[in-house]
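Engineer: how does the following fold in three dimensions:
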Amino acid sequence: MDNLGELKKLIVKYIEQLDEEKAVNLTNKALNKGMDPITLVETVNMGMERVGKLYENKDYYIADLILSGLIFRKILELDKMKKYFLQNKDKGLGKVVLGTVKGDIHDIGKDIFKGMLEANGFEVIDLGVDVPKEEFVKAVKENKPDIVSMSAALTNTIETMRDVVKAFLKAGIRDKVKVIAGANHMNADISKYIGADGFSNEASTGTKICLKWMKEKQMRSNK
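Structural biologist: A predicted model of the protein is given here:
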């Protein structure tokens, strides 16, 4: 039980089983035993992915999906997690404007991605859900982010995402930011149709893409 590897397995198991008390207690124990917050967030994400698959297979209901999101948020609120996020925020790795697009109120995937970005040192401006294209444009102009992340769970938001990118073009700010589209149904063809620079079906991959973009930007600025 004291082995971090075993703790990781149990954390994934109890998140999958939606056992909030055991999941939160074990994540706190893992932090106290030296597990770094990034590894912990990735571990929690593994459990969340299992919940998502159970939902897709109709073994879980929407209420179960919501509960898994609440467990994730409670883990992010642990003192050591919040302290780590605050410390990394000051590193100024990069800035991300994040939001679930107009017509979609799903926030679980968005919140997981936000947590992983913050754990890796990004400053995140979270616009919330059901965000119209005008709000994305306004946020980019006001915050001057490096990256914009559009999140969605519904397949009928593809055109909405495309409209956001078109709005960036019209406002003359498209070349100022990288755009990543996140959704379970996203693929390379849809991403290209939307006009995004990249896409992801899950939070850890999306985070790696954002880190890669920031590394490339740093290399360009050093030339």
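Engineer: when you work out contacts or count neighbours from here on, use the C-alpha atoms and nothing else.
Structural biologist: Fine.
Engineer: who's in contact with the residue nearest to Lys91 when sequence neighbours are not counted?
Structural biologist: Nearest residue to Lys91, sequence neighbours excluded (CA to CA, 6 or more residues apart in numbering): Gly121, at 6.4 Å. The contact partners of Gly121, taken as CA atoms under 8 Å, 6 or more residues apart in numbering, are Phe85, Asn88, Lys89, Asp90, Lys91, Gly92, Leu93, Gly94.
Engineer: got a PyMOL select line for the buried ones in those residues?
Structural biologist: Applying 16 or more other CA atoms under 10 Å to the contacts of Gly121, the buried members can be selected in PyMOL as follows:
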select buried, resi 85+88+89+93+94
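Engineer: columns secondary structure on top of the contacts of Gly121, output as CSV?
Structural biologist: CSV is the format used below for the contacts of Gly121 (DSSP: H, G, I helix; E, B strand; the rest coil):
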residue, secondary structure
Phe85, helix
Asn88, helix
Lys89, helix
Asp90, coil
Lys91, coil
Gly92, coil
Leu93, coil
Gly94, strand
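Engineer: nearest to Glu49 among the contacts of Gly121?
Structural biologist: Each of the contacts of Gly121 was scored against Glu49 by CA to CA, and Phe85 proved nearest at 22.5 Å.
Engineer: ok, that closest one to Tyr14 distance?
Structural biologist: Phe85 is 24 Å from Tyr14, where distance means CA to CA, to the nearest Å.
Engineer: how about this one, so we can line them up?
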Amino acid sequence: MAILDTIYQSVIDGNLNGATTGVNAALAEGIAPAEILNKGLIAAMTEVGRLFEEGEYFVPEMLISARAMQASVAILKPKLKDADVKPLGKIAIGTVKGDLHDIGKNLVAMMLEGTGFEIIDLGTDVPPEKFVDAVKTHDVGFIGMSALLTTTMPAMRTTIEALKAAGVRDRVKVMVGGAPITQEFAKEIGADLYAQDGPSAARNAKISTGANA
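Structural biologist: Okay, here's the model as predicted:
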């Protein structure tokens, strides 16, 4: 459908007005919200992730595409709820205690939302107990932790230990990322998933749900 192609291209181009106008037009035409989400928005963000990984897009382009997607998803959310369309899963994401950086965390959150996940953004400087509370309160399936400072990396291990102590570790998959984080560190602290950037976070989380990447 032409209108879905317009939405798709608008998100790739970072055209927020074009994307949101397209979503409203598609809804007015009677196109199912799930179809708009999957064929317009999720497909577009998947392509944006590919362009980033191929070196054709950089963080600024990815951010404006993600914002166009996010504004469009906001329009669709009540419609998806009415249609009983379920997200792929719930992810509570935050920058760990002692770290106030949020650009990377925000981008990962937008990419995950663009893949079909429901995001609970805990913000920055998040103590372990707040991650634990998110699991208990929001029934999340994933915990996403970010750190930009090497000095705050140990907070990831502390948070995983807190999840174990609270008896909720086996209820969630833990994904970690950030500039100083490596696959080796993720394995060392007992995390389930490592992501070096937004596209890989979205892909790895989706694969871990059993959905096609």
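Engineer: counterpart of the residue nearest to Lys91 of structure 1 in structure 2?
Structural biologist: Aligning on TM-score structural alignment places Gly121 of structure 1 opposite Gly116 in structure 2.
Engineer: quick one: the helices in structure 2?
Structural biologist: For structure 2, the helices defined by DSSP state H occupy 2-13, 16-28, 33-35, 43-53, 59-82, 103-115, 128-138, 154-165, 183-189, 198-208.
Engineer: output the ones you listed as JSON lines; include the columns distance to Val176 of structure 2.
Structural biologist: Output for the helices of structure 2, formatted as JSON lines (distance: least, CA to CA, whole Å):
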{"stretch": "helix 2-13", "distance to Val176 of structure 2": "26"}
{"stretch": "helix 16-28", "distance to Val176 of structure 2": "29"}
{"stretch": "helix 33-35", "distance to Val176 of structure 2": "29"}
{"stretch": "helix 43-53", "distance to Val176 of structure 2": "18"}
{"stretch": "helix 59-82", "distance to Val176 of structure 2": "19"}
{"stretch": "helix 103-115", "distance to Val176 of structure 2": "10"}
{"stretch": "helix 128-138", "distance to Val176 of structure 2": "13"}
{"stretch": "helix 154-165", "distance to Val176 of structure 2": "8"}
{"stretch": "helix 183-189", "distance to Val176 of structure 2": "7"}
{"stretch": "helix 198-208", "distance to Val176 of structure 2": "9"}
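Engineer: Asp121 of structure 2 is nearest to which of the ones you listed?
Structural biologist: Once the helices of structure 2 are compared by CA to CA, helix 103-115 is nearest, at 7.6 Å.
Engineer: can you give me the buried ones in that closest one?
Structural biologist: Those would be Gly104, Lys105, Asn106, Leu107, Val108, Ala109, Met110, Met111, Leu112, Glu113, Gly114, Thr115, for helix 103-115 of structure 2 by 16+ other CA under 10 Å.
Engineer: ok, for the second one, nearest residue in space, not its chain neighbours?
Structural biologist: In other words, Lys105 of structure 2. In space, Lys105 of structure 2 is closest to Ser146, 6.2 Å off (CA to CA, 6+ apart).
Engineer: who are the contact partners of the counterpart of that neighbour in structure 1?
Structural biologist: Alignment note (TM-score structural alignment): Ser146 of structure 2 maps to Ser151 of structure 1. Neighbour list for Ser151 of structure 1: Leu98, Gly99, Thr100, Val101, Gly109, Lys110, Ala181, Gly182, Ala183 [criterion: CA under 8 Å, 6+ apart].
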